[in-house]
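> here is the input, now give the coordinates:
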Amino acid sequence: MSTHAGNAVSQTPERPPESEAPLRYTRTAMALHWVIAVLIICNVALGLSAESFPDDWVRPVVDTHKSIGITVLGLVLLRILWRLSHKPPPLPRAFPKWEHIAAHVAHFLLYLLMIGLPLSGWLHDSAWKAAATHPMHLFGLIPWPRIGFVMHLDPALKETLHDRFGALHTWLGYALYALLAMHVGGALKHQWIDRKSVISRMVP
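A predicted model of the protein is given here:
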């Protein structure tokens, strides 16, 4: 009887160990993620350094900043649509529940800021008193409209809104910088301290 039991045990397949390699995002999601990240970094550099350029460079630099912002807005909306139709990989089960919640909240706020920041910039630009005489072109090539109802407001109100939208754009920028720093810091913590890579989910 012990022989039969031994045979039964030997014939029972062993359960394979759970893989430590996390699932990855789709290639489209990866491409959108890294393109958006690079464009945001470029726009941060342009936005913070615009006033240090020679006078005849300032306008092209500002126009490039606007063009990149509108491009980021379009790519972020495309990224959201892709995410809704393609379920993202889950975080490792080893992470505590609070880290799962924090990751979801951080991603929601990142998307919110990546939409709100270019929109506030677009509103700020549309309320510019010289907007009508300085048409906007994406990267100097593609005509891009201002927000019509803002442009046609009373000049005094428009000037006030221009200042307020500009302030909002600045503060949303600071919030995005802080959240991006936390996002990168959290990814590096998981990579180097927890030894549970989440970066590998977003690279081919």
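> please make it C-alpha for all contacts and neighbour counts, starting now.
Fine.
> now do the strands in this protein.
With DSSP state E as the criterion, the chain has strands at 136-138, 142-144.
> packing partners of the first one?
Using 3 or more CA pairs under 8 Å, 6 or more residues apart in numbering; DSSP states H and E as the contact criterion, the secondary-structure elements in contact with strand 136-138 are helix 55-85, strand 142-144.
> go again with 7 Å.
strand 142-144 (3 or more CA pairs under 7 Å, 6 or more residues apart in numbering; DSSP states H and E).
> another for comparison:
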Amino acid sequence: MNTHANSLTDSTAAPSARYTRTAVVLHWLIALLIIGNVVLGLTAESWPDDWVRPVVDTHKSIGITVLGLALLRILWRVSHKPPPLPREFPSWEKIAAHFAHFLLYLLMIALPLSGWLHDSAWKGAATHPMHLFNLVPWPRIGFVTSLDPALKETLHSRFGTLHTWLGYALYALLAMHIGGALKHQWIDRQSVLKRMMP
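Here you go, the predicted model:
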């Protein structure tokens, strides 16, 4: 009886080996949206002329959606402790994993924000209102739209360059993130994928 009680107490006190259902849904939803947006961003100029504007608008809509979901994901993570990494992982690898996650969250916020700033400085913004998925009106960033046109043109270019380079940084970090998870799964035989699987 005591053994059973101790076992029950241990299992109750032990940290969960998986992320919460909400964290899992947010993770995979954000991942799918980012992959879709990468495809749209890289192929926008290859679409027929009539499709370019709808594709770009969809890219913007997905970016704003990712920004909102990333903020929700951060709030959820702050209030819900994630499952620990396996004890067998060396300290440097745990530190690297935490740092990579921090950079991923930072990029998931910085990338949409830079795109929003880029779009807000666009000279055609006034005549092309933005709608999320062609349904919900979405504002530009007010202080940017009210700037001098010459300054806006300069900022439009600079924010566009920043957005591009942040995109490259995200591609590299995602490749390392996925590569690390697959390495642990197939080479180290210490799965971390199951922590984030439904």
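> buried deepest among the strands of the first structure, which one?
Using mean count of other CA atoms under 10 Å, the stretch among those with the largest mean neighbour count is strand 136-138, at a mean of 18.
> looking at the first structure, which helix is longest?
helix 155-192 (DSSP state H).
> average offset of it relative to the second structure?
Compared with the second structure after fitting, helix 155-192 of the first structure deviates on average by 0.2 Å (mean CA distance after the TM-score superposition for the first structure).
> tell me how many other residues surround Ser146 of the second structure.
As a burial measure, Ser146 of the second structure scores 11 neighbours (other CA atoms under 10 Å).
> and it, what's its match in the first structure?
Using TM-score structural alignment, the equivalent of Ser146 of the second structure in the first structure is His152.
> map Val136 of the second structure across to the first structure for me.
Checking TM-score structural alignment: Val136 of the second structure goes with Ile142.
> gap between its match and His65 of the first structure?
15 Å (CA to CA, to the nearest Å).
> what's Ala175 of the second structure aligned with over in the first structure?
Ala175 of the second structure maps onto Ala181 in the first structure, by TM-score structural alignment.
> how about Trp92 of the second structure?
So Trp92 of the second structure corresponds to Trp98, using TM-score structural alignment.
> ok, back up a step: Arg201 of the first structure is nearest to which of the strands of the first structure?
Proximity to Arg201 of the first structure, assessed across these by CA to CA, is greatest for strand 136-138 (32.6 Å).
> how far off centre is the closest one?
Per CA atoms, centre = their mean, to the nearest Å, the displacement of strand 136-138 of the first structure from the mean C-alpha position of its chain is 22 Å.
> that one against the second structure, how far on average?
Mean for strand 136-138 of the first structure is 0.1 Å (mean CA distance after the TM-score superposition for the first structure).
> for stretch 63-75 of the first structure, same thing?
Here stretch 63-75 of the first structure, set against the second structure after superposition, deviates by a mean of 0.1 Å using mean CA distance after the TM-score superposition for the first structure.
> onto which residues of the second structure does that stretch map?
Under the criterion TM-score structural alignment, stretch 63-75 of the first structure matches residues 57-69.
> next, the buried residues of that stretch.
57-67, 69 (16 or more other CA atoms under 10 Å).
> equivalent analysis for stretch 51-65 of the first structure, please.
58, 61-65.
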